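S.K.: attaching a predicted model along with its sequence, questions to come.
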Amino acid sequence: MSRNRADARTRHPRHQRRGEARLPGVMATLIAITLYLALPEQLLIAPRYVLPALEIVLLIPLIAINPKRLTRQTRAFRVLSLTLVALIAFSNLAALGILVYELVHAGVKDGPSLLLAAFQVWLTNVIVFGLAYWELDRGGPVSRTQIPRAALPLADFRFSQDENDDAVQEVADGSSGSSDWVPVLTDYLYVSVTNSTAFSPTDTMPLSSRAKLMMSVQAVAALVTSLLVIARAVSTLR
């Protein structure tokens, strides 16, 4: 039996965990900010650097509180992190709305630029909703690793690992019940990607009303981008 299998079956008290790495969340946020900065001028709801600067201002104290690992959570940390995600989501959905308006009423003819802008909006949509799911599910990334499982808030999502205890041994060894597994940012980004491409849940099911509402908004935004925006942009290339 490999060491990984043996380690997977060993439970570790959740409060002794080192916490999720800070870097992936920071990188995802910076990519979303950069994508917004690269949008065409007509899709911006404020001067180009205003919203990105505000988002950076919100991000800096979050890094200062948890520079390497997400182990500390205060009320201020929670408010700042959720505000940051909400601001990115709002600016991206506003950009999508303006893009649709430009297509319908302004008769935009620049197909290649439109295709690129649509992709930027779609990719930002994937990132920001992945961050939102990550921030909200089971109390957020700090709670998921730092407090006992019995004290966690109710789950917003049910991952396949949460129900694999009775599967074949090599699968069950990595389940939530056997290995104390918890989802990380990559898992939520995968949920976001599948929701933006299949327009529905795949292997991860939303449980709470807010999760269902958020996934519905994301799927509709992705559908609008894919069908209306990209289809119109392609037609202008003819």
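M.R.: Right, received. Where do you want to start? In this text the structure is predicted, and so the values were computed from the model without any measurement. Numbers count the residues shown, from 1 in each chain.
S.K.: all contacts plus neighbour counts: C-alpha atoms, from now on.
M.R.: Fine.
S.K.: check contacts around the residue nearest to Met214 when sequence neighbours are not counted.
M.R.: What sits nearest to Met214 in space, not counting adjacent residues and going by CA to CA, 6 or more residues apart in numbering, is Phe129, at 7.8 Å. When contacts are counted by CA atoms under 8 Å, 6 or more residues apart in numbering, Phe129 touches 89, 189, 192, 214, 218.
S.K.: what does Met27 give?
M.R.: By CA under 8 Å, 6+ apart, the contact list for Met27 is empty.
S.K.: burial count for Leu99?
M.R.: Neighbourhood size, Leu99 [other CA atoms under 10 Å]: 23.
S.K.: looks to me like it is in a helix.
M.R.: Yes - the assignment for Leu99 is a helix, going by DSSP: H, G, I helix; E, B strand; the rest coil.
S.K.: ok, it to Ala86 distance?
M.R.: For Leu99, the distance to Ala86 equals 20 Å [CA to CA, to the nearest Å].
S.K.: can you tell me how far Asn4 sits from Leu37?
M.R.: 43 Å.
S.K.: can you give me the helices in the chain?
M.R.: 3-8, 23-37, 50-65, 75-101, 111-136, 141-146, 169-172, 176-179, 185-198, 209-223, 230-236 (DSSP state H).
S.K.: TSV for these, including distance to Leu154?
M.R.: As requested, these are arranged in TSV below (distance: least, CA to CA, whole Å):
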stretch	distance to Leu154
helix 3-8	24
helix 23-37	23
helix 50-65	24
helix 75-101	17
helix 111-136	10
helix 141-146	11
helix 169-172	22
helix 176-179	15
helix 185-198	16
helix 209-223	12
helix 230-236	38
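S.K.: structure B:
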Amino acid sequence: MPIAFTLLTERGLPYKTLHPLLLTLLGVLTFGLASSIALLLITVIINKYATILLRAAILLWGSNVLIFGLWYWQIDGGGPVKRHRSDSQAADFLFPQQENGNPTGWIPGFLDYLFLAFTGATALSPTEMFPLTQRAKALMMIEALLSLLVVAVPAISEFHLPW
């Protein structure tokens, strides 16, 4: 409730309080996503209805992209507020526009992080943006693992393996 009030009214909690709350919420969402993927993998054993499994896998993959896009947006450079206040140097991710000292002062927006999450979930690796810190690398590994598990569900169900 405090997060929604702050985001909708531009009043409320200061950024130093709001940012850890947002990261906690993202942690809860990530745990829920991982739990849902585990349930989907268990369901493959019992349920052989391809359309149900495929629909669930697509929704979970899309959730994976959105959640990790939000993670990247919130952690890079201390979050969007700190990034816009600083000199826009690369902190956790290096975008091509930031190379050579970022002479134009370019600052990534949410769509840039959503693209990073999409390419990470699709290619299972960074494409044009590079993780610079250990936490960015860890998040990208978690995203790739969750994406791989979701993509493996239709493949596993296709084999009709006796579990």
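M.R.: It's in. Please read these numbers as outputs of a predicted model, since none were measured by experiment.
S.K.: quick revisit: what lines up with the residue nearest to Met214 of structure 1 in structure 2?
M.R.: Counting by TM-score structural alignment, Phe129 of structure 1 corresponds to Phe68 in structure 2.
S.K.: cool, and Thr204 of structure 1?
M.R.: Counting by TM-score structural alignment, Thr204 of structure 1 corresponds to Met129 in structure 2.
S.K.: nearest residue to its match in space, please, no chain neighbours.
M.R.: Phe95 is the one closest to Met129 of structure 2 (CA to CA, 6+ apart), at 4.8 Å.
S.K.: now which residue in structure 1 aligns to that neighbour?
M.R.: Mapped onto structure 1 by TM-score structural alignment, Phe95 of structure 2 lines up with Phe159.
S.K.: relative to Tyr133 of structure 1, how far out is that match?
M.R.: 12 Å.
S.K.: looking at those two, which is more packed in?
M.R.: Neighbour comparison, Phe159 of structure 1 and Tyr133: the larger count goes to Tyr133, with 23 against 20 (by other CA under 10 Å).
S.K.: can you get me a residue count around the aligned residue in structure 1 for Val153 of structure 2?
M.R.: Here Val153 of structure 2 is matched to Val229 in structure 1, going by TM-score structural alignment. A count of neighbours around Val229 of structure 1, defined by other CA under 10 Å, yields 23.
S.K.: quick one: Val229 of structure 1 and Ile98 touch, right?
M.R.: No - at 11.0 Å, Val229 of structure 1 does not count as touching Ile98 under the criterion of CA atoms under 8 Å.
S.K.: ok so, going back, isn't the residue nearest to Met129 of structure 2 up against Pro131?
M.R.: No - under the criterion of CA under 8 Å, Phe95 of structure 2 lies out of contact with Pro131, with a separation of 9.2 Å.
S.K.: now for Val234 of structure 1: which residues touch it?
M.R.: With CA under 8 Å, 6+ apart, Val234 of structure 1 has these contacts: 111, 115.
S.K.: would you mind measuring from it to Val85 of structure 1?
M.R.: For Val234 of structure 1, the distance to Val85 of structure 1 - CA to CA - is 31 Å.
S.K.: can you check Phe77 of structure 1 too?
M.R.: Per CA to CA, Phe77 of structure 1 is found 13 Å from Val85 of structure 1.
S.K.: which one of the two has more residues nearby?
M.R.: Between Phe77 of structure 1 and Val85, counting by other CA under 10 Å, Val85 is the more crowded of the two (21 against 17).
S.K.: aligned counterpart of the more buried one in structure 2, please.
M.R.: Val85 of structure 1 maps onto Leu26 in structure 2, by TM-score structural alignment.
S.K.: thought that match was touching Gly69?
M.R.: No - with contact defined as CA under 8 Å, Leu26 of structure 2 does not reach Gly69; the gap is 10.5 Å.
S.K.: find the residue closest to Val108 of structure 1 in space, skipping its chain neighbours.
M.R.: Of all residues not flanking Val108 of structure 1 in the chain, Glu102 sits nearest, at 6.3 Å (CA to CA, 6+ apart).
S.K.: the one you found matches what in structure 2?
M.R.: By TM-score structural alignment, Glu102 of structure 1 lines up with Thr43.
S.K.: neighbour count: Asn4 and Leu37 of structure 1, which is higher?
M.R.: Between Asn4 of structure 1 and Leu37, Leu37 has the larger neighbour count (other CA under 10 Å), namely 16 against 11.
S.K.: for Thr124 of structure 1, see how far away the more buried one is.
M.R.: Applying CA to CA to Leu37 of structure 1 and Thr124 of structure 1 gives a distance of 11 Å.
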